[in-house]
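In: sequence plus predicted model, see below.
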Amino acid sequence: MSDTRLSPWRHLPNAISLLRMALVLPVAWAILVQQPRMALGLIAIAGVSDGLDGFVARRYGWQSRLGGILDALADKMLLVACFLLLAWVGLTPWWLALLVCGRDVVIVAGALAWRLLIGPIRPEPSLLSKACTLIQIVYLLDVLVAASAWPALPQSPLEIATALLCIASGIHYVLRWSIKAWAIKHPSSGDVPR
């Protein structure tokens, strides 16, 4: 029996992630020309591809560090583009778009600092981070559904929930990784910074 990790198909999950990145431009265009239904359709395709690449990678043991990075990057590119462009066309407030993007900038800056000062980093999304991503997706879909003149949820509570989870998740990332860095840099002290 051959090892499926050596199959030429092992790069399929990464290819799907790259295709999802390529969908960012058509989604951005659909938002800019105020075609929310088209944007929703493209985001639905991106969502299916997100589930598909993860399933295929796990099912056949084709997970890789590159695949994890590409998958997360594709998701972030789509979310950030949607928030910024929806703010640009006036469908979502700028303060929320900047808060979402600011959180991601803090996380990326922290990851780069870790890489430079500590060493290789293994992404470990927390439940709070996953909840933050989920509420961002729900909020964006709701904005596009409302812009399509379809029944939608009230946006103010979703805006507040998105903002609060962004702030909580950003603080959690900073504290969690700061404590880990302290423990690595000061292994003998046994103390965590107060």
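Out: Sure, I can see it. Residues are numbered from 1 along each chain as shown.
In: use CA for all of it now, contacts and neighbours both
Out: Noted.
In: check which helix or strand A168 maps to.
Out: Using DSSP states H and E, A168 sits within helix 155-185.
In: and that helix, what other elements does it pack with?
Out: Using 3 or more C-alpha pairs under 8 Å, 6 or more residues apart in numbering; DSSP states H and E, the elements in contact with helix 155-185 are helix 94-117, helix 127-147.
In: rerun at 6 Å
Out: Applying 3 or more C-alpha pairs under 6 Å, 6 or more residues apart in numbering; DSSP states H and E, one finds that helix 155-185 makes contact with helix 127-147.
In: near Y60, how many other residues are there?
Out: Neighbour count of Y60, defined by other C-alpha atoms under 10 Å: 14.
In: any idea how far it is from C82?
Out: Y60 sits 32 Å away from C82, going by C-alpha to C-alpha, to the nearest Å.
In: buried ones in whichever strand or helix holds I69?
Out: Assigned by DSSP H and E, I69 falls within helix 65-88. By neighbour count on 16 or more other C-alpha atoms under 10 Å, the buried set for helix 65-88 is 67-68, 70-71, 73-87.
In: again, but for stretch 141-156
Out: Of the residues in stretch 141-156, 141-148 count as buried by neighbour count, 16+ other C-alpha under 10 Å.
In: okay, pairing it with this:
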Amino acid sequence: MNLPNKLTILRIFMVPIFIIFMYLDFEASRLVATAIFCIASFTDFLDGYIARKNHLVTNFGKFADPLADKILVCAALIMLASYGTIPAYCVIIIEAREFAVSGLRILAASSNITIAASSLGKFKTVSQLISMILLLTGIESLNNIGLIIFYFAVIMTIISGIDYFTKNKKVLDLENL
């Protein structure tokens, strides 16, 4: 198993540790959880960079990397919603978009079409990650800016989802339904 795939697996294993620290009740537990989230998020960048640079892209990585990302982000969003930091309907919007775009990519792949990440999608991801990092800390002075960025991320989630479907409507082939 190559290094990028090991990093992907590590990211998946970090999720339960992140959740445990979110539930623990000692002074720095939220900061430790946030640090774990940051490290796990960084492994996403790192494994992709190493895989592309060293030509180590595998079918396992193509499957597991986006799955690991979704597990990590979903866990953080659910934890933030469970604390009442963000509304659950925003989590539903974000996750619905993720499932829909993943489904679109699967459908496209079945027709040998690759849907690359768009700049809007990347901007959505960055704004989500920044907002989650700020909100996960539990530091009150960071919550307001974190919430502003989070609601911006929700808007970007909707816009980028519409963009993916608009640009790739041929994949849906609605005439054969």
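Out: Nice, I can see it. Values in this document were obtained by computation on a predicted structure and should not be read as measured data.
In: re earlier: what sits up against the helix holding I69 of structure 1?
Out: For helix 65-88 of structure 1, contacts defined as C-alpha atoms under 6 Å, 6 or more residues apart in numbering pick out 14, 17, 21, 24, 92-94, 97.
In: burial measure for the equivalent of R52 of structure 2 over in structure 1, as a count.
Out: Taking TM-score structural alignment, R52 of structure 2 has R58 as its aligned residue in structure 1. The local packing of R58 of structure 1 (other C-alpha under 10 Å) involves 12 other residues.
In: what's the mean distance for the helix or strand where R58 of structure 1 lies versus structure 2?
Out: Per DSSP H and E, R58 of structure 1 falls inside helix 36-60. Here the mean offset of helix 36-60 of structure 1 against structure 2 after fitting is 1.9 Å, by mean C-alpha distance after the TM-score superposition for structure 1.
In: identify the residue of structure 2 aligned to T133 of structure 1.
Out: Checking TM-score structural alignment: T133 of structure 1 goes with T125.
In: ok, the residue nearest to that match when sequence neighbours are not counted - contacts?
Out: Spatial nearest neighbour of T125 of structure 2, excluding adjacent residues (C-alpha to C-alpha, 6 or more residues apart in numbering): A153 at 7.7 Å. By C-alpha under 6 Å, 6+ apart, A153 of structure 2 lies in contact with 124, 127-128.
In: pull out the buried positions in stretch 44-52 of structure 1.
Out: 46, 49-50.
In: quick one: stretch 145-154 of structure 2 to chain centroid distance?
Out: Computed by C-alpha atoms, centre = their mean, to the nearest Å, the chain-centroid distance of stretch 145-154 of structure 2 equals 15 Å.
In: by how much does it deviate from structure 1 on average?
Out: Relative to structure 1, stretch 145-154 of structure 2 is 2.1 Å off (mean C-alpha distance after the TM-score superposition for structure 1).
In: next, count neighbours for whatever residue of structure 2 lines up with G119 of structure 1.
Out: Structural alignment (TM-score structural alignment) places G119 of structure 1 against S111 in structure 2. S111 of structure 2 has 10 neighbours, counted by other C-alpha under 10 Å.
In: what do you get for S17 of structure 1?
Out: The burial count for S17 of structure 1: 26, using other C-alpha under 10 Å.
In: now do the contacts for the match of R52 of structure 2.
Out: Here R58 of structure 1 is in contact with no residue (C-alpha under 6 Å, 6+ apart).
In: quick one: W88 of structure 1 from L164 of structure 1, how far?
Out: 22 Å.
In: please read the previous query as pertaining to D104 of structure 1.
Out: 14 Å.
In: got it, and I69 of structure 1?
Out: Taking C-alpha to C-alpha, one finds I69 of structure 1 at 26 Å from L164 of structure 1.
In: just to revisit the earlier point, quick one: the helix holding I69 of structure 1 to structure 2 mean distance?
Out: Mean deviation of helix 65-88 of structure 1 relative to structure 2 after superposition (mean C-alpha distance after the TM-score superposition for structure 1): 1.5 Å.
In: and the angle for that helix with helix 36-60?
Out: 170 degrees (axes from the mean of the first three to the mean of the last three C-alpha atoms, to 10 degrees).
In: now helix 65-88 of structure 1 and helix 94-117, what's the angle there?
Out: 150 degrees.
In: what range in structure 2 does stretch 16-30 of structure 1 sit on?
Out: Using TM-score structural alignment, stretch 16-30 of structure 1 pairs with 7-21 in structure 2.
In: contacts for that stretch, please.
Out: 29, 33, 36, 40, 43, 47, 65, 68, 72.
In: just those residues now: which is nearest S119 of structure 2?
Out: Of all these, D65 has the smallest distance to S119 of structure 2: 18.8 Å, by C-alpha to C-alpha.
In: the closest one and K170 of structure 2: what is the separation?
Out: D65 of structure 2 is 26 Å from K170 of structure 2, by C-alpha to C-alpha.
In: what do you get for Y49 of structure 2?
Out: Taken as C-alpha to C-alpha, the span from Y49 of structure 2 to K170 of structure 2 is 30 Å.
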